[in-house]
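Q: sequence first, predicted model second:
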Amino acid sequence: MKLLPLSKEIRRSFSLKLAMPAMAFVCAFAAGASAHAADVASTGQVHILRTQVPEIVSSGGAAVTGALAGSQHLKLALNLPLRNEDELDSVLQQLYDPQSPGYHKYLSVQEFTDRFGPTQQDYDTVVAWAKANGFTVVKTTANRRLVDVEGSVDTINRALHMQLATYHHLSENRNFYAPNREPTVDLGVPLLKITGLTDVNPRVNHLIHGNAQQHANALKHANGSGPSGEYLPSDMRAAYYGSGSLTGAGQTVAIFSYDGYYSSDVALYYSQTGMSSSVPVNNVLVNGYSGVCDAGDGSGTSPCDDGEQVLDIVNVIGMAPGLTQVLFYEGSSATDILNQMATDNTAKVISSSWGGGDFGSADDPIYKQFAAQGQTFLNATGDSGAYNSQTWAAPSLDPNILDVGGTDLNTTGPGGAWSSETGWSGSSGGYYKAAGYSIPAYQKTAGVITTTNKGSTTLRNDPDVSAEANFDNPTVSNGSFETGYGGTSFAAPRWAGLLALANQQSVAAGNGTVGFVNTKLYTLGLGSTYHSLLHDVTSGSNPPQAGSGSGFKAVAGFDLVTGWGSPIGAAFINALTTP
């Protein structure tokens, strides 16, 4: 149950009551603040480039409840910034300009690292600093971007000149830990961010189980091949691609996950639906992750709900049944997982249906590496309507990724063609100012943002595209085949499978993979052939949420419910892959 916003007086009283048991701890914070400032001035310590103290702490929306136990151990990732980023931006522009001699001449991991990664000397300096300050270096990375370390809270506090505290989130009634002030390091090398210093953002997937009425309403016009007309992955391939010959042959798709899954649940999905697959699914466990399906907490004891993980796998394969493989990346840190995907550079399409955790703007260097290497990263936007502080979760709204919203699809029958589509009443859209992302160049072009769609002319707008996400989809969780699921979780892997088909065609034509598609997508959306390439969804809306002001309506052209709409199979692929 979500708590209603508290008045200032009540919040102040509540904060004081929570803080009383830890009053000595709070006083110690205050006493050390001026000494800390003087120490920084005298030693030349520097702040990390990205803010580390969560906004909810700095704004007074959380009450300190004590100190994090000094003996507790945490895993951190020391993030180094890119070099020559202006040059990288120029290279990316050339890579995606069909008129440029550098068009689609993607970089290898080594080429990217040599030109834009931290220097070996800087990287070695950070590793040496970590060891000298009592950390255990767990892993180093091929692109020299991350140094994964482990250490006690006491070690972390001492090395970063701050203290990790526990807090109570006043409006969401939950606890978390975070730094009490911005950390500093006695290091001559700049750091972009240190991930792992807070668990303020819960990890969430974008899958929801509809209630009985939502399920019944969805089934009234569902025409799929599954139970009671629910849609199967094969129905999505028929609706969004058709009967063409592309299967994703030769391509690899990666799936991002904060949790493991049961392979038996994937097998159960196929046995219950009559579908089959010969595509191997290979797991990649990142930075010591166990691979246990346990709600992502790593304990091995929590209930396994792998409905998200199963649907990701089967929907990617359903759209692209001839894939070479699916790589399923599992870990507790988004930054670690994303960086592993970039340094592996095996999967050229990457699908994520998760948010929260340590996703954030510090991942932008990784998204740029994806683009430089011809990789596409897709993200599900969420299922709670127009964004506000509770419904928005990073990486949504990042300008360097493709964001996928949801629709309600009608087909001509089981395995049938696309018939009609409306904006899904639960899908995400709009923009959330606290995300801090300025409007990207591809959305600044005249005709994208209009008075009709009510988009922002200064901030990144969501989503870019969309696909079926209503409560008429099945999945399997913990050994049980279940129906009535929905969410943009379904939409993202469906688009991922379609882009694997596009990569198959593009590579065969000698043009390489499609990579970062946003610029080309918006060009196509504004072109004269738009309605022959994408289904322009012009009805439906996403609902307003508390504090968000209002929801948005699907309108002609780009909108904040469905983006440019859903794909018209072969025609869209042909346009996307033609320079």
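A: Perfect, I can see it now.
Q: hey, let's count contacts and neighbours off CA atoms from now on
A: Noted.
Q: what comes up buried for the helix or strand where His215 lies?
A: Using DSSP states H and E, His215 sits within helix 212-219. Along helix 212-219, these residues count as buried under the neighbour rule (16 or more other Cα atoms under 10 Å): Gln214, His215, Ala216, Ala218, Leu219.
Q: between those, which is nearest Tyr261?
A: His215 (25.1 Å; Cα to Cα).
Q: before we go on, here's another structure to hold up against the first:
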Amino acid sequence: MSKFNRIKALFLSLLVIFVLRGPTQSAPAKAKTRPTTVSVVLKARNQSAMQNYINETVDPSSPFYHKYLTPGEVSDQYGQPTSKVSAFKKYFQKYRLKTAAYPGNFVLKVTGSPNNVNKALKVRPSSKNLKNFTAKTSLPKSLSSQVATVVGIYIPVYKSSSPSKKVIQPQTHIEKTDQPVDAASGKQFAKKYGPLKFADHYGLDKLYRQNLTGQGQRVGLIVLSDFHMSDVQKYLAQNGMNTDTSRIHKIYTTEQATTNQDSVSNIMPQTEATLDVQQAASVAPDANIDAYMGISKDDATQADVLFLNAFSQAISDNHDKQLSTSFNIGNEMNKLIVPGLSETSKQYSDAFNLIFEQAALQGITIFNASGDHGPYNSPSKKQNLTIPTSSYVVQVGGDNITLYANY
């Protein structure tokens, strides 16, 4: 990866971070009948050989240095064989569920009615102990031996007659004391608050003078909200840039869901997604921007699945050699997963580590925003980096931005 691409991708991660803390609270009644999606994460074949090959690709003395694989080659060498994937599809089809394997054969996307999903996975509470309460799933022995975990099942936890109030919902680290700034015009605004200020601080202006502005590159963003293209155009115009947004691509990874896009509950995730796209499009003004959007109408699909599958599709598409996100789920201190979900914190983090290993095999670099506090998701005496934790991700953060633009 060139110095310009590293710096460009690095910038994409220097953004405000969202933390999702559990399933959506009081989802509309429609969500109970709308199709839902869960992910069945499969075990890798030849795990040690896969890790060894990843190490070889970054060793200049190795004959496999920078000899990256395609998703098909990953599947052939390390993913589950096609015969096993077909067996899963055949099983879920009995329950009227659609099953698709992301290229690489590490993650199966299973979609259908919530009732049929629960029947196929034989969902039941694992324990009456609220502290360790999870949604237990099971599959026939011929299939379960290939399964690492199931992500996306949720059984509400009840104390007496009152439902648990622990939920996963978007949260921002924008400080309440932050004050909006008045937008100047054109380059003056860009120099004071926008991409020209960043370019000056990080030496990108030297690259720009060599016409290194992202030509022929694709930058992938993982977002958890839709956004208005007109907002991106306005930002580019405000910075005196080309407002042609045909190079910006929306890719819906679960379903196209724009309902209530501007509702109060959605405004902060939408703002975050918009910021990500605006910054990427302006810092790399000639690169294509692929926004992989993990969203679900009426919250029919849980947030943990939306995040996992957005990454799974971006990695298996293999279009972008750099992926960045400023969204995240939980942190090590709050243990991420609330009671009632079908995966533990470790299982969820392991699932991400697996698909990030696939990214490394394909030569994809992943950047994740750790927030404004470096190794801390939130100020604390103990380190509490957001998860998924993985040695195949560049964690970026530590800036403290006290002013932000209000568009």
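A: Yep, that arrived. Note that the structure is predicted; figures quoted are calculated from it, not measured.
Q: and which of the buried residues of helix 212-219 of structure 1 is nearest Ser108 of structure 1?
A: Ala218 (45.6 Å).
Q: surely the closest one meets Asn473?
A: No. Taking Cα atoms under 8 Å as the definition, Ala218 of structure 1 is not a contact partner of Asn473, at 9.4 Å.
Q: ok, residues contacting the helix or strand harbouring Leu378 of structure 1?
A: Per DSSP H and E: Leu378 of structure 1 is located in strand 376-380. With contact meaning Cα atoms under 8 Å, 6 or more residues apart in numbering, strand 376-380 of structure 1 is reached by 206, 348-354, 367, 370, 395-396, 401-405, 488-489, 491-492, 495-496, 514-517.
Q: can you check which part of structure 2 that strand sits on?
A: Using TM-score structural alignment, the residues of structure 2 aligned to strand 376-380 of structure 1 are 365-369.
Q: chain center to the matching stretch: distance?
A: Stretch 365-369 of structure 2 has its C-alpha centroid displaced from the chain centroid by 10 Å (Cα atoms, centre = their mean, to the nearest Å).
Q: that stretch vs structure 1, average offset?
A: Following the fit onto structure 1, the mean deviation recorded for stretch 365-369 of structure 2 is 0.7 Å by mean Cα distance after the TM-score superposition for structure 1.
Q: would you tell me what the next helix or strand after the helix or strand hosting Asn175 of structure 1 is?
A: Using DSSP H and E, Asn175 of structure 1 maps to strand 174-179. With elements assigned by DSSP H and E, the helix or strand that comes after strand 174-179 of structure 1 is strand 184-185.
Q: helices or strands next to that next one in the packing?
A: With contacts defined as 3 or more Cα pairs under 8 Å, 6 or more residues apart in numbering; DSSP states H and E, strand 184-185 of structure 1 has these neighbours: strand 46-47, helix 153-160.
Q: can I get these in CSV with mean neighbour count and distance to Leu107 of structure 1?
A: Putting those into CSV (neighbours: other Cα atoms under 10 Å; distance: least, Cα to Cα, whole Å) gives the following:
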stretch, mean neighbour count, distance to Leu107 of structure 1
strand 46-47, 18, 32
helix 153-160, 18, 35
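Q: state the distance from Met275 of structure 1 to Ile337 of structure 1.
A: 30 Å (Cα to Cα, to the nearest Å).
Q: these two: which is more packed in?
A: Ile337 (20 against 14; other Cα atoms under 10 Å).
Q: structure 2: which residue goes with Gly274 of structure 1?
A: So Gly274 of structure 1 corresponds to Gly240, using TM-score structural alignment.
Q: tell me what the helix or strand hosting Leu268 of structure 1 is packed against?
A: If you go by DSSP H and E, Leu268 of structure 1 is part of helix 263-273. Judged by 3+ Cα pairs under 8 Å, 6+ apart, the packing partners of helix 263-273 of structure 1 are helix 307-319, strand 473-477, strand 480-486.
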